[in-house]
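A.B. asks: Task: produce atomic coordinates for the following.
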Amino acid sequence: MSFRTTTAIDYVEDVAPGSGALPPRAWYASSDAKSLSLNGTWRFRLSPTAGAEDDSFAEPGYDAGAWAEVAVPGHWVLQGHGSPIYTNHLYPFPVDPPRVPTENPTGDHVRVFDLPDDWPSDGGAVLRFDGVESCARVWLNGTELGEFKGSRLPHEFAVGQLLKPAGNVLAVRVHQWSAGSYLEDQDQWWLPGIFRDVTLLHRPTGSVRDFFVHASYDHVTGEGTLRVDSDVEGRVTVPALDIDVATGESMTVAVEPWSAETPRLYDGRLVTEGESVPLRIGFRTVVLEDGLIKVNGKAILFKGVNRHEWHPEKGRALDLETMREDVLLMKRHNLNAVRTSHYPPHPAFLDLCDEYGLWVIDECDLETHGFVEQSWRDNPVDDERWTPALLDRAARMVERDKNHPSVVFWSLGNEAGTGRGLTAMAEWIHGRDSSRLVHYEGDWNCRDTDVYSRMYAFHDEVEKIGRKLDGGTRKRRELPFIQCEYGHAMGNGPGGLADYQKLFESYDRLQGGFIWEWIDHGIKHPELGYAYGGDFGEELHDGNFVCDGLIFPDRTPSPGLVEYKKVIEPVGIEGDGADGTVRVTNKYDFADLSALAFEWSYQVDGETVEAGALSVPALAPGESADVKLPEPPADARGGSETQWTVRALLASDTAWGPKDHEVAWGQFPVSARPLPAVAATDRPTASEELIYLGPASFDARTGTLKTIGGVDVSALRLDVWRAPTDNDDGAEWQTDTRYGMLWRKYGLHRMQHRLDAVELGDDALTVRTRVAPAAWEVGLSTVYRWTSDGTKLRLTVSVAPEGDWTVPLPRLGIRFALAQADRVKWFGGGPGEAYPDTKSASMLGRWHSTVDELQTPYVRPQENGARADVRWMEIGGLRIEGDPEFWFTARRWTTEQLDAARHRTDLTPGDTVWVNLDHGQHGIGSQSCGPGPLPQYFLRAEPAEFSFVLSEVN
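C.D. replies: Presented below is the predicted three-dimensional model:
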């Protein structure tokens, strides 16, 4: 006979959400009730297992003076105690729900505190934890308060009767693994600790407990209706609206509505017998109507992003200013929506969304993705034993965040399969809050949800969905569609965003989407720069898949964010240079264009020669107007490339951006550039070692360029290789189109160059070669033809594929080395990088940079830094003109060195600068998790001819 005794640590593996905590309620800050932050330095002891130490540390008088110290909020693994673990979806422990390993790092935390001298003696007090990963047991002054799970959710305990004026001992035992870990398998670092605020709140007699602000808007009458339901009776006042009513009573008045574009908030106050609470009220109505998501009577288009909470040193322990920085960056890059992947954020973030204006999909702290490896067998969301925990998580999200006008959707969670527990959550949420819609991507039949949501649907499928040709249930076909994740922003990319946006704007049913994701989760590291999965010795990890954001870990915008800003800009600016008109279209959902000022400028060969203000009507949403541009400047040089640029700028300072902040822009040509011409008048001559042609010398044996004037040039030859991007390498489940791997398979990273002939003609030096990989029959027959007029040198490269090419080329152009170079100037696209399907934000103009500044610092090094549509460039004493336009990159390391690097610190700059002049680049796509490049962005192995004119800079 065997039996198992009940122990003090059984709660760790209990599927119940916890015990002892108060019911969930709205998050708010009191005007007059005292609070005491318990953030700061805590004493800390780490144990290898959940039961390694007894509970004596929680007793008053226990001496923890010899313990280590950690900062709260914080994660102990980011403070020198253990190591973080990154997995995308695999559980880093055996899947045996609800059991967890005996090796369960457990952190004991102790904080001794005194009450302020003015702490009231009447009423009660509440101890609040805003976030603890993953399971916590709490004592105050030796009395156990309870234990809880639900890492990104608040938990409160009544403690008034336990407090004393001085020497209060708060003890918290935190376990890294628990039954709750099975519900928290999000794509992120596993980071145990008390990572959000800990606060002691005084609750006066007669104080506010919980309340629900109902503030709807009637777009027909322009009136808002306010009702505040409160657990404790009181009065509600809104001075700006002359509202003074009892709680539970409704009042209807004329109001300005709240939207993400016009986030009008009214200051109000809820007053009970014992407390006054400030209110920030936004009137808006969210409905599902005519198969569309409508707010205030209008269908909206989400231009959003998924946002994990992240800081490269503090993990998910964010301060208010970091959160504000995120929101301001979003607004300044034209984003209008956030999905809080995959858990409710710190509540202060939602305050910022209310204030600055962002639509929010608030997502529950729920993901069980690892069960996909066993075909969802034993998935907790389809096991009724877990349903109370799921409902607890749903309630803690909804009750905490229900008074935020920015929240328009509740999301049940992410990648948790389907099951009875999710249905129970949806039913509870619909019953509790009918003023918002419910989202869950995994419910493709839309049994429980109000929107058809998908991840990474390819462009062609999205178009079918837009046309309602996607099949599925009748209910689904009648629902709006969003991409809750698309445009996987891992490394260089994402590509294809403009093509998605065109679809979103073409079909009413398509109501936009959310890029995955906001920030690279790199951890600052002294040797590696930023660490990612595997850098901490994890046995199981998913590498740099955790670095897939639109901003770098230090919150610098990536080229992907700049591209997205352009793609989703709220003003369309299209022009016709021939007749001198520009069509301006208002793409806002609610705002007119009165907040914007428009400017025109006229460029000649990329230089602005004249500029001025452009009068544009304050167009209503959806309206367009054709506006006449002024006559081109009279002294504009003939025989030059000319164009108009029109920009939309903030007319004055706003809460999120300064006056003259650029919101949108458009360019359109007037006259095309004349192509560079070099008369082939010079004749090549040869000595025993060198061939001379115009300003250049060549190796007599190989025909390789050596100098142009006084500039040394080496190793010039055809190049087809680029250091594969994360999107080139693709996702492991996309086996047939992972071109980064196929390029390696076919040897494009080790092409061999065979010299067939060096021919001196009357007017040209011709070098014939074959470029091909070992082990395969395919190759590129390549001819270099050099001509000169005595001053300039023209290189024409002709490429003819041989054999059966089954893969596209990474790039096609020439590469050479310069002994020294620093400054770069060019006329072409800029200022940042661009590739065939990431060119929307590339503005034609004259730009300059250093070689080092040309590099894009992706956390995992890869192909980067190309400038597109280049007419000419100057670097290292050379001037290079293209026929046709070209891409260029310039680096202080070779492509091979870039390819071999795993972290930025692996790249050591050399004196030599390697320059690529590319006739073509393969598209980028989003295949690190989504689709690869669209066919029109493929660089196919086809016959090609392109030329460069080279000369020494005067």
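A.B. asks: contacts, neighbours, all on C-alpha from now
C.D. replies: Will do.
A.B. asks: how close does the residue nearest the centre of the chain sit to P557?
C.D. replies: Taking C-alpha atoms, centre = their mean, the centroid of the chain lies closest to W518, which sits 2.4 Å from it. Separation of W518 from P557 (C-alpha to C-alpha, to the nearest Å): 10 Å.
A.B. asks: List the residues that are in contact with both of those two.
C.D. replies: Common contact partners of W518 and P557 (C-alpha atoms under 8 Å, 6 or more residues apart in numbering): 550-551.
A.B. asks: before we move on, the earlier item: where's the residue nearest to the centre of the chain relative to L497, distance?
C.D. replies: On the measure of C-alpha to C-alpha, W518 and L497 end up 15 Å apart.
A.B. asks: cool, and G419?
C.D. replies: On the measure of C-alpha to C-alpha, G419 and L497 end up 33 Å apart.
A.B. asks: Next, the structure of the following sequence, for comparison with the previous one:
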Amino acid sequence: MTAPDKPAYLEDFTPSRGVRPPRARFTTDAPSVDLTGTWRFRLHPRAEEATDGFEEHGYDEAAGGGGPAWCDLPVPSHWQMHGHGAPAYTNVVYPFPVEPPYVPDENPTGDYRCGFDLPQEWPEGPAVLRFEGVDSCFRVWLNGTELGFATGSRLASEFDVGPLLRPGRNTLAVRVHQWSAASYLEDQDMWWLSGIFRDVTLIARPEDGVADLAVHAAYDPETGTGTLRVDVDGAAGAVVSVPELGLEEAEAGAEHRVGAVEPWSAEVPRLYELEVRTPGERVRTRVGFRTVELTGGTIRVNGRPLLLRGVNRHEWHPDHGRAVPLETMREDVLLMKRHNVNAVRTSHYPPHPDFLDLCDELGLWVIDECDLETHGFEPLGWEGNPSDDPRWEEAYLDRIRRTVARDRNHPSIIMWSLGNEAGTGRNLASMAAWVRENDPSRLVHYERDWDCPYVDVYSRMYAPHAEVERIGEGTEAPTDDPDADAHRRGLPFILCEYGHAMGTGPGGLEEYQRLFERYDRLQGGFIWEWIDHGVRREEADGTEWFAYGGDFGEPLHDGNFVADGLLLPDRTPGPGLAAYAKTIEPVRVVPDPAGGAVTVTNTWDFRDTSGLEFRWWVTEDCQSGPPALVPGVGTLDVPVLAPGETAEVPLPALPEKQGGGESWLTVSVTLAKDEPWAEAGHELAWGQARIGAASAVAPVPAAVAPADTGGTVLRIGPGEIDTRTGDLLAIGGVRVGPLAVDLWRAPTDNDVARHGVSVERGWRAAGLHRLTSRLVSLDWEGNEFVVRTRVAAAAQGFGMRVAYRWGAAEGRLLLTVEGEAEGQWPGPLPRFGVHMTLPETLDRVTWFGGGPGEAYRDIAQAARVGHYSDTVDGLQTPYLRPQENGNRVDARWLELCGADGGGVRVEGAPVFDFAARRWDTAALDAAAHTHELEPEGKVHLYLDAEHQGIGTASCGPETLPQHRLEAGNHVLRVAFTPVG
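C.D. replies: This next block holds a predicted model:
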């Protein structure tokens, strides 16, 4: 017996057969039928050439050959997201043997059937079936006649079907293969998912209609006028109208000067409605006038240089995979706009075209990336990489042609990206040459070839701050080819990926942004990435959690590296997004209460500050719980500032302090009226400054007559201490767990640093996660009861001498913790602070300090000083892989109370960081998913003097030197008081 024949097209370099030339998407008055909805589906384990006739109009599912059973499946969707097979995640490597163009025999293959009725008024003549996206290779039949096959999962494909349509009922059949030769070109860092995951539409194409159109709308910033040319492929005599500009039935294909226009930019996304009419069709699209150019070594639009404050965006939904609903796309763009993001790189493929419509409408600069990545060849030394193999050239060119043809009429797109992490080679050069010939109105981007012979931008990923500064200065190290080196040095620079937003973090964004602003050549970058790709799961008891690589039994996977976004999978903004929004705020506000002024700078590239309101208020810490005092509020009269302008605005007379707490001036910049992406009152930027000096002074321990309660318990102020161990037992009537120095934190993804310099490996090798303590002494030293210990790990010679100095003053229990490192520590400390436990009922948290959200020393941009309240549960950030999280910075005081108002107050001298959880660090470190964390019947409170910075080494540079916590001498001063 011989094995069933595999379809030849599966392992062919040819990208398609039977498809029409690619074209733009536009709105038409020609009839169409939306074929999305419920289709019939079955899944085969292998790909075979033969069918059982499922493509025939009269096929009987019940008698269909005894194969897999048919069921219902929504289109668009991925079959793995509906229980047919399972998702699998790899970052770099291919999940099949690398022997291009061959794929495994075990090749899940889905058969689809869709019956539809042709409307009675459907016209005779040409029609097309348009598939917006099918992963990874598909073959199509209509009414039993084969139309062809296509690859290019994130690209549109059309088939001619006019003569095959019949009145009444029609049958569309599609066979989709998970693996094909094209899979070697689609090794993007994402879940491997299959199926018809974008729209399917039947569209009438009148013979005297519009076959295709290309809109060229340029803007002259010197004169403020626009020019418009619309090239129409199709019937002769096409005419163009833009009624708002007085252009009526103008000749297509000719250049028209349309006079004064409002240009399109991401900050002011002005669009005009354009109509093209032929004898048989009217089509509509929106046009934005803008000119993209490379001038003086900088990217310019409408004559102005850009500063890209961007994100990379994969398409993702936790329930639907890459079949993202329109309302979710809109939510993404609105969230980006509301967090000051102005650009998006469509990593690593063209998105659904509706997303680009939203970018046009609401305003985002776009790098539109071709559906191309061959990263799995890198571990093989790039041997056999298709990018330099002429057999793959047509497949490469096919992908860039389809990208440009579909998307060229979007004003938001300013660069075409050839792809991502596909090495180097002649096929990429051919793609770039094709783009320059067919669309010279945009720039060409590709990151992986750093010699930049065929691109317009020097683009890098995760370059360290120091290297980025050298590039900005023009002092980066030369390459071997002098001509190539000179060419690269004349190009603008962007970080197409940086700030890897995996887990807690990313740190170092502020330092990158200041470099971008300092050097003209540095034109910004794109955070990796927008959203965690978690798959929503549910336990039997209804508990929801999000799965990552390996959770579906994949034999080869990259774990939680798929969870590296600024949003959690359910689109809850993470702390990193708040920090990024503050870093890239479009108006910079620097209050100076001592000087009586506030400095305001407009950092927008195109928009002035009209339409903004500048509000100020003074808050004073009342030092005894909510609410904080607000002794003064008002608005500032800020002149309208053009892009890049700065003004110093006088402050009004600020109110005098009314109590003993700190006073802070806040200036907030908000929208004065509604915008399409946010309502009036939405905050764009803010600045803060303390009025006067800090009020917190370390209290001096008073002479006390300690109470002895039986020889084993010592009372100092409201505290009780075990005289044998030195352990803190209680604060007032609140029983507490032992308070001890803590140097360990549950490593963050950036500490683990899968693709960077790991500190976690050194920490574990040194035993910092298993420290033990030895009591050295305990006795009175003046007015303080001093407990001395040595903290160290088994098998290590280094350690830390720790002194706990207990005292009392004004009804408070005072604590000074001193740490002195001794020996050769192998690297930075995770943290220096103390850990204690409190009753689980003390779950209501109030503090005055940095907030409201999570922050660490190198990602504290969004933490403003104020009065905040939350719950212990609300303090947590549920990263997909549990890790250190939830820290609040610079607390002046903190109260943890129960429902009855009783609890414990902690005061800093001057400040401290804190975190509170229902589980300890060891449990957090051990858990693989958040739903595995079980409350322990107590609250674990962490009070810290310092934390090691977070950095972005999960994929990028390690923590900056100024944010490292080196082992040395460390001090934490706090005071405890019972509440209620």
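A.B. asks: Any idea what the TM-score is?
C.D. replies: Here the TM-score for the pair of chains, by TM-score structural alignment, normalised by the length of structure 1, is 0.98; 945 aligned residues with a C-alpha RMSD of 1.4 Å.
A.B. asks: who touches the residue sitting furthest away from the middle of structure 2 in this structure?
C.D. replies: Of all residues in structure 2, G710 has its C-alpha farthest from the mean position, at 58.9 Å, by C-alpha atoms, centre = their mean. Neighbour list for G710 of structure 2: empty [criterion: C-alpha under 8 Å, 6+ apart].
A.B. asks: same deal with the one 3 residues further on?
C.D. replies: Taking C-alpha under 8 Å, 6+ apart as the contact definition, V713 of structure 2 lies against 720-723.
A.B. asks: swap the cut-off to 6 Å and go again
C.D. replies: By C-alpha atoms under 6 Å, 6 or more residues apart in numbering, V713 of structure 2 lies in contact with 721-723.
A.B. asks: Quick check: chain neighbours aside, which residue is closest to the aligned partner of it in structure 1?
C.D. replies: Aligned by TM-score structural alignment, V713 of structure 2 pairs with L690 of structure 1. In space, L690 of structure 1 comes closest to A700 once its chain neighbours are excluded; the distance is 4.4 Å by C-alpha to C-alpha, 6 or more residues apart in numbering.
A.B. asks: Just tell me what that neighbour corresponds to in structure 2.
C.D. replies: With TM-score structural alignment as the criterion, A700 of structure 1 pairs with T723.
A.B. asks: G717 of structure 2 against E810, yeah?
C.D. replies: No. Counting by C-alpha atoms under 6 Å, G717 of structure 2 stays clear of E810, with 8.3 Å between them.
A.B. asks: Compare neighbour counts for these two and give me the winner.
C.D. replies: G717 (24 against 12; other C-alpha atoms under 10 Å).
A.B. asks: give me the stretch of structure 2 that the strand ranked longest in structure 1 matches.
C.D. replies: In terms of residue count, the longest strand belonging to structure 1 (DSSP state E) is strand 878-891. Under TM-score structural alignment, strand 878-891 of structure 1 corresponds to residues 904-917 of structure 2.
A.B. asks: thinking again about what came up before, confirm for me that the residue nearest to the centre of structure 1 is in contact with W310.
C.D. replies: No. Judged on C-alpha under 6 Å, W518 of structure 1 makes no contact with W310 at a distance of 9.3 Å.
A.B. asks: do you know how far the nearest residue to V711 of structure 1 once chain neighbours are set aside is from N954 of structure 1?
C.D. replies: The shortest distance from V711 of structure 1 to any non-neighbouring residue, by C-alpha to C-alpha, 6+ apart, is to G877 (6.5 Å). Remark: distance between G877 of structure 1 and N954 of structure 1 (C-alpha to C-alpha) = 8 Å.
A.B. asks: These two: which has the busier surroundings?
C.D. replies: G877 (21 against 6).
A.B. asks: Quick check: the gap between the more buried one and A819 of structure 1.
C.D. replies: Applying C-alpha to C-alpha to G877 of structure 1 and A819 of structure 1 gives a distance of 11 Å.
A.B. asks: Likewise for A52 of structure 1?
C.D. replies: Taken as C-alpha to C-alpha, the span from A52 of structure 1 to A819 of structure 1 is 63 Å.
A.B. asks: And R227 of structure 1, by the same measure?
C.D. replies: Taking C-alpha to C-alpha, one finds R227 of structure 1 at 74 Å from A819 of structure 1.
A.B. asks: These two: which has the busier surroundings?
C.D. replies: R227 (19 against 14).
A.B. asks: dump the residue contacts of the more buried one.
C.D. replies: 214, 248-250.
A.B. asks: What lines up with it in structure 2?
C.D. replies: By TM-score structural alignment, R227 of structure 1 lines up with R229.
A.B. asks: would its match count as being in a strand?
C.D. replies: Yes. Counting by DSSP: H, G, I helix; E, B strand; the rest coil, R229 of structure 2 is found in a strand.
A.B. asks: mind checking which helix or strand T645 of structure 1 is in?
C.D. replies: strand 642-650 (DSSP states H and E).
A.B. asks: Let me know the next secondary structure element after that strand.
C.D. replies: strand 662-671.
A.B. asks: Which helix runs longest in structure 1?
C.D. replies: Taking DSSP state H as the criterion, structure 1 has its longest helix at helix 387-401.
A.B. asks: what's the average distance of that helix to structure 2?
C.D. replies: Helix 387-401 of structure 1, aligned to structure 2 and superposed, deviates on average by 0.3 Å (mean C-alpha distance after the TM-score superposition for structure 1).
A.B. asks: which residues sit in contact with Q80 of structure 2?
C.D. replies: Q80 of structure 2 touches 86-87, counting by C-alpha under 6 Å, 6+ apart.
A.B. asks: So it: helix, strand or coil?
C.D. replies: Per three-state DSSP, the local secondary structure of Q80 of structure 2 is helix.
A.B. asks: which residue lines up with it in structure 1?
C.D. replies: In structure 1, the residue paired with Q80 of structure 2 is V77, using TM-score structural alignment.
A.B. asks: next one: M415 of structure 2
C.D. replies: Under TM-score structural alignment, M415 of structure 2 pairs with F409 in structure 1.
A.B. asks: so E369 of structure 2 makes contact with S417?
C.D. replies: Yes. In terms of C-alpha under 6 Å, E369 of structure 2 counts as a neighbour of S417; the distance is 4.3 Å.
A.B. asks: Which stretches in structure 2 count as helices?
C.D. replies: Under DSSP H, structure 2 gives helices at 326-338, 353-362, 393-407, 426-438, 465-473, 482-489, 509-518, 575-583, 749-752, 760-766, 921-926.
A.B. asks: Please name whichever of these is nearest to L684 of structure 2.
C.D. replies: helix 326-338 (7.5 Å; C-alpha to C-alpha).
A.B. asks: Could you tell me which residues within that closest one count as buried?
C.D. replies: 329-330, 332-338 (16 or more other C-alpha atoms under 10 Å).
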